[in-house]
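Student: Show me the folded form of this:
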Amino acid sequence: MIKYPILEGNFTIGVTAPSSGLTETMYGYIHDIKKRFSNHEINIAPTTLMQHKAKSTEADVRASELNAFFKDHTTNIIIPPFGGELALEIINKIDYRQLRTKWLLGYSDISTILLAITLKTGIATAHGPNLVDLRGVYSDSTTDMWTKVLKTKTDGEVIQCSSEKYQSKWDHNNPTECVFNLDSPTEWKVVNEDEVQIEGRLLGGCTDVIHHLIGTPFGDVNKFRETFINNDAVIWYLENCEANSTEFRRTLLQMQLAGWFDNCSGLLFGRTRVVDDVEGYTIDDVYKDLAEELKMPVIYDIDCGHMPPQMTFINDAYAIVECKNGNGKLTQRFI
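Tutor: Below you'll find the model as predicted:
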C-alpha cells in the first residue's frame, strides 16, 4: 500500500546533510532560512554545517541523523540543504523498516535516497527544491507550489503548471529575492509530436546518481510495481546534471536493459545544462532515439532539476501529464 505523508499547520522541519553540507562561506544561508521559516520550528542537525572531502561527514553519522529525524515524532518534514556527490554511501544504512511516514524533500544527489526509500517502503517522497533554494524573501510561483503539493491529503489532487521563465545560468553571487535569476522563456517540448497526454505512477530523479541503484536491493523496480502499485504503468521523470550525450545515452540504456522502462507510459526530462555534442551526437538525439526505440512519448525541457524553477514531483503519485504548445500541466493524485 502506498503511504502518503501530509504537512499540516506550522510544521517542524528537520535539516540534515545526508550528502553534502554547508561550507563556512555558506553559513549565512542558515540565517536566511530561519528568517524565511520564522513561523516554523527548524531543527538543524550538526552535519548541516559540515563538509569534508566531498561529503558532510562519514556515512554512519549521516545515516544516523537521517534515521533519527525519520523516527522523531515531532519532525514533520526533512529537507537537506542541497545535494552533493556521495548519498549512495548511506543507502544500505537507512533503517527502512522503522521509517515514519513523513516527507523527505530534495533533488540532485538526494534523489538517490528519495527513490530508494519509495522503492523499498512504498512511502511517497518529494522531488523538488532543496532548502537553500527556499532561503529567499519569497519563492517564485513554480517553486512555491511545494507546500501546496505536500499538504495534499490522501485521495486528493493537486495541479501544477509549467513556469513562465527559467534560469539559464547560476549566478550564486547575485541571488534575487526569490534566489533564482529567471531569464529565459520556458518551453516544454515533445519528440515528434505537437501535443501529448500521458498517465501513470511517477518515479524518477537525477540520472547521474539514481542509475547506481540498478542491480542492488534498493533499486528493484519490478518488486515495487508488484508490491505497491499493482503493476500500474510508470511515468519516469528524469534530469541530467553533468553527463555528456553519450554518457547520458549509456545511462538510459542501462536503465532500459534493467527493465526500469518496462510498462512505462512515457518519459519526462528536465532541462539540462549540457549543450556540447559528442561527434555531432546531441542530447536531443538521445531523446529522439529513446522515443523511436521505446515507442512512447518523450517530453523534455520540463521544470525539473538543476535549471530552476522546478515543480514538485511525488514518487508514487498517480499523474496526468499534458503538453501542448510549449506549455505543461502536471496533475498528481494521491491514490
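Student: all contacts plus neighbour counts: C-alpha atoms, from now on.
Tutor: Will do.
Student: Assumed Leu105 was part of a strand.
Tutor: Yes: Leu105: assigned to a strand according to DSSP: H, G, I helix; E, B strand; the rest coil.
Student: Helix or strand: which one has the nearest residue to it once chain neighbours are set aside?
Tutor: In space, Leu105 comes closest to Ala126 once its chain neighbours are excluded; the distance is 4.7 Å by C-alpha to C-alpha, 6 or more residues apart in numbering. Here Ala126 sits within strand 125-127, counting by DSSP states H and E.
Student: What about the residue nearest to Leu105, how many residues nearby?
Tutor: Neighbours of Ala126 under the rule other C-alpha atoms under 10 Å: 25.
Student: now do Asp72
Tutor: 12.
Student: Show the contacting residues for it.
Tutor: Asp72 sits next to no residue when contact means C-alpha atoms under 8 Å, 6 or more residues apart in numbering.
Student: Now do it against Asn43, distance only.
Tutor: 11 Å (C-alpha to C-alpha, to the nearest Å).
Student: tell me the secondary structure for Ile314?
Tutor: strand.
Student: mind checking how far it is from Leu182?
Tutor: In terms of C-alpha to C-alpha, Ile314 sits 24 Å off from Leu182.
Student: Give me the more crowded residue out of these two.
Tutor: When Ile314 and Leu182 are compared for neighbours, Ile314 comes out ahead with 27 against 21, by other C-alpha under 10 Å.
Student: Checking Gly14 next. Helix, strand or coil?
Tutor: strand.
Student: Correct me if wrong: it contacts Ile79.
Tutor: Yes: judged on C-alpha atoms under 8 Å, Gly14 makes contact with Ile79 at a distance of 6.4 Å.
Student: this one as well, want them side by side:
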Amino acid sequence: MIKYPLLTKGATIGVTAPSSGVPIELHDILKLAIKRMENKGHTVLCGDTVWTQNKAKSAPAKQRAEEFNKMMEDENVSILIPPWGGELLIEMLEYVNYETMKEKWILGYSDTSALLLAITLKTGLATANGTNLVDLRGEYSDPTTAKWQAVLSTHVGEKVIQTSSEKYQKEWQHTNPSSCIFHLTEQTYWRTASTKSVIVEGRLLGGCIDIIRHLIGTPYGDVRTFSKERLNQGPILWYFENCELSTTDLRRTLVQMKLAGWFENCSGVMFGRSNANQTVENYTIEDVYKELSNELQIPVIYDIDCGHLPPQITFVNGAYAEVIIEDGKGTVTQYFN
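Tutor: From the prediction side, this is the model:
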C-alpha cells in the first residue's frame, strides 16, 4: 500500500539541503524563490544547511540528515523542497530516520532523487520528482512546471492529468534572465523506440539514473521487496533522466539494473531529454533504447519532460500511472490509490 501526503493551501514549506546548499554569492536567488512562495500564501522555514556549501556538500552527512529528520518529524511542516540537487546526497541516507518520519511531500530532482526513491522503497511513502525550489523564483511558472501544486494537492482515490509541454529549454542562459526562469525555445516531441503510439501503465518509480543506480545492492534500493510487499507484484513503470552518462555507461547501468531485478514486473521505461546522450563509436542513444525495448519486450518512451532540460512533469513515486503517447504528444494520468 502506498501512502500519499496532501498539500494544502498555505502549507508551510521546509527548505533543507540534503545534498548541496547555496553558496553566498547565490543567496539572492534563493531569497527570491522564498519570497515567491510567501507571496503565494506559504510560510517558509529554512534550515541552516541551505545557506552553506563547502567540499561539494552543504554540510557533513550527519548534520544534513539531522536537519532533514527534524523537518520530517515537525508537524508544522507540510512539504520539504530542497533548493536544488548536487553530488553527495547518498552520504546521508544511512542516517535518515525512516521509521519516524511524518507523511509529507518531498519534492525535487537530480541528486535529490536518491532520497526520494529510497524513502518510497523503504516506507511506501509517495515522493515527488519534479521542480526544485530555486526554479520557482520566476514571476510565473510555465504550465508544466506550475502543475506541481495541483499534483501534490490530489486526494487519495483521485487522479491528476498532466500533458507534455509545448516547448522545452535546450540550454541554460543564466546571464539572460527570463520572467519564468526557463527559456523554452525547442519543440517538445515525445518519442518511442518501437511503435508510433503507446499506452502503458504501472506504478511509477524512478529519478536521475546517474544517482539512483548507486542504490542497487543497498538497503535503500530493494525493489524486489517493495514490489512484493507494497505492489503485490503489480506492474512497475520506470522513469529516468540522464544527467551525465555516456550512451555506453547508460547501457551498462541498464544491464546492471536488469541483473539486479529492477526490471522484474516492468511494464515500460521512460527517459527524459538529455544533452549527455552522445554517440560512442557509432553506438547511439536510439540503439540503447531499442535494445532495452527488445530485451524486456516492453515499450520504451524517450525525450519526455523529465530532468535537466526543463520543464518537468511531476512524477510521483508510488502512484499508479497511465501514459499515452500519440503523434509526439504525451498524457500522464496518475492515480493516488
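Student: quick one: TM-score?
Tutor: Aligned and superposed, the two chains score 0.99 in TM-score terms (TM-score structural alignment, normalised by the length of the first structure); 335 aligned residues with a C-alpha RMSD of 0.7 Å.
Student: Which residue in the second structure aligns with the residue nearest to Leu105 of the first structure?
Tutor: Using TM-score structural alignment as the criterion, Ala126 of the first structure maps onto Ala128 of the second structure.
Student: can you list contacts of the strand ranked longest in the second structure?
Tutor: The longest strand of the second structure (DSSP state E) is strand 198-208. Where contact means C-alpha under 8 Å, 6+ apart, the residues beyond strand 198-208 of the second structure that reach it are 109-111, 113-114, 117, 129, 192, 212, 234-243, 266-268, 299, 307, 315-326.
Student: In contact with the residue with the largest distance to the centre of the first structure, which residues?
Tutor: Relative to the centre of the first structure, the most outlying C-alpha is that of Glu279, 30.8 Å out, by C-alpha atoms, centre = their mean. By C-alpha under 8 Å, 6+ apart, no residues touch Glu279 of the first structure.
Student: Repeat that for Phe269 of the first structure.
Tutor: Per C-alpha under 8 Å, 6+ apart, neighbours of Phe269 of the first structure: Tyr237, Leu238, Glu239, Asn240, Val298, Ile299, Tyr300, Asp301, Ile302, Cys304.
Student: now do 7 Å
Tutor: Tyr237, Leu238, Glu239, Ile299, Tyr300, Asp301, Ile302 (C-alpha atoms under 7 Å, 6 or more residues apart in numbering).
Student: Could you measure from the counterpart of the first one in the second structure over to Ala59 of the second structure?
Tutor: For Tyr237 of the first structure, the aligned position in the second structure is Tyr239, judged by TM-score structural alignment. Relative to Ala59 of the second structure, Tyr239 of the second structure is positioned 30 Å away (criterion: C-alpha to C-alpha).
Student: Tell me if Leu116 of the second structure really is in a strand.
Tutor: No: counting by three-state DSSP, Leu116 of the second structure falls outside a strand, being helix.
Student: Residue in the second structure paired with the residue farthest from the centre of the first structure?
Tutor: Match for Glu279 of the first structure (TM-score structural alignment): Glu281.
Student: Report the secondary structure state of the aligned partner of Val255 of the second structure in the first structure.
Tutor: Mapped onto the first structure by TM-score structural alignment, Val255 of the second structure lines up with Leu253. Three-state assignment for Leu253 of the first structure (three-state DSSP): helix.
Student: quick one: the residue nearest in space to the middle of the second structure from Asn232 of the second structure, how far?
Tutor: The centroid of the second structure falls nearest to Asn129 when counting by C-alpha atoms, centre = their mean (2.4 Å). Shown here: Asn129 of the second structure relative to Asn232 of the second structure, a distance of 23 Å by C-alpha to C-alpha.
Student: Helix or strand for the spatially closest residue to Leu131 of the first structure that is not a sequence neighbour, just tell me which one.
Tutor: Using C-alpha to C-alpha, 6+ apart and skipping residues adjacent in sequence, the residue nearest Leu131 of the first structure is Pro81, 4.7 Å away. Using DSSP H and E, Pro81 of the first structure sits in no helix or strand.
Student: Run a quick neighbour tally on the corresponding residue of the second structure for Pro81 of the first structure.
Tutor: Residue correspondence to the second structure (TM-score structural alignment): Pro81 of the first structure is matched to Pro83. Residues within reach of Pro83 of the second structure, counting by other C-alpha under 10 Å, total 29.
Student: I'd say Pro83 of the second structure and Val134 touch.
Tutor: Yes: the criterion here is C-alpha atoms under 7 Å, and Pro83 of the second structure meets it with Val134 at 5.5 Å.
Student: Now do the residue farthest from the centre of the first structure against Ala59 of the first structure, distance only.
Tutor: 39 Å.
Student: again with Thr101 of the first structure
Tutor: 23 Å.
Student: Now do the SS call for Thr144 of the second structure.
Tutor: helix.
Student: Ile34 of the second structure now?
Tutor: Applying three-state DSSP: Ile34 of the second structure is helix.
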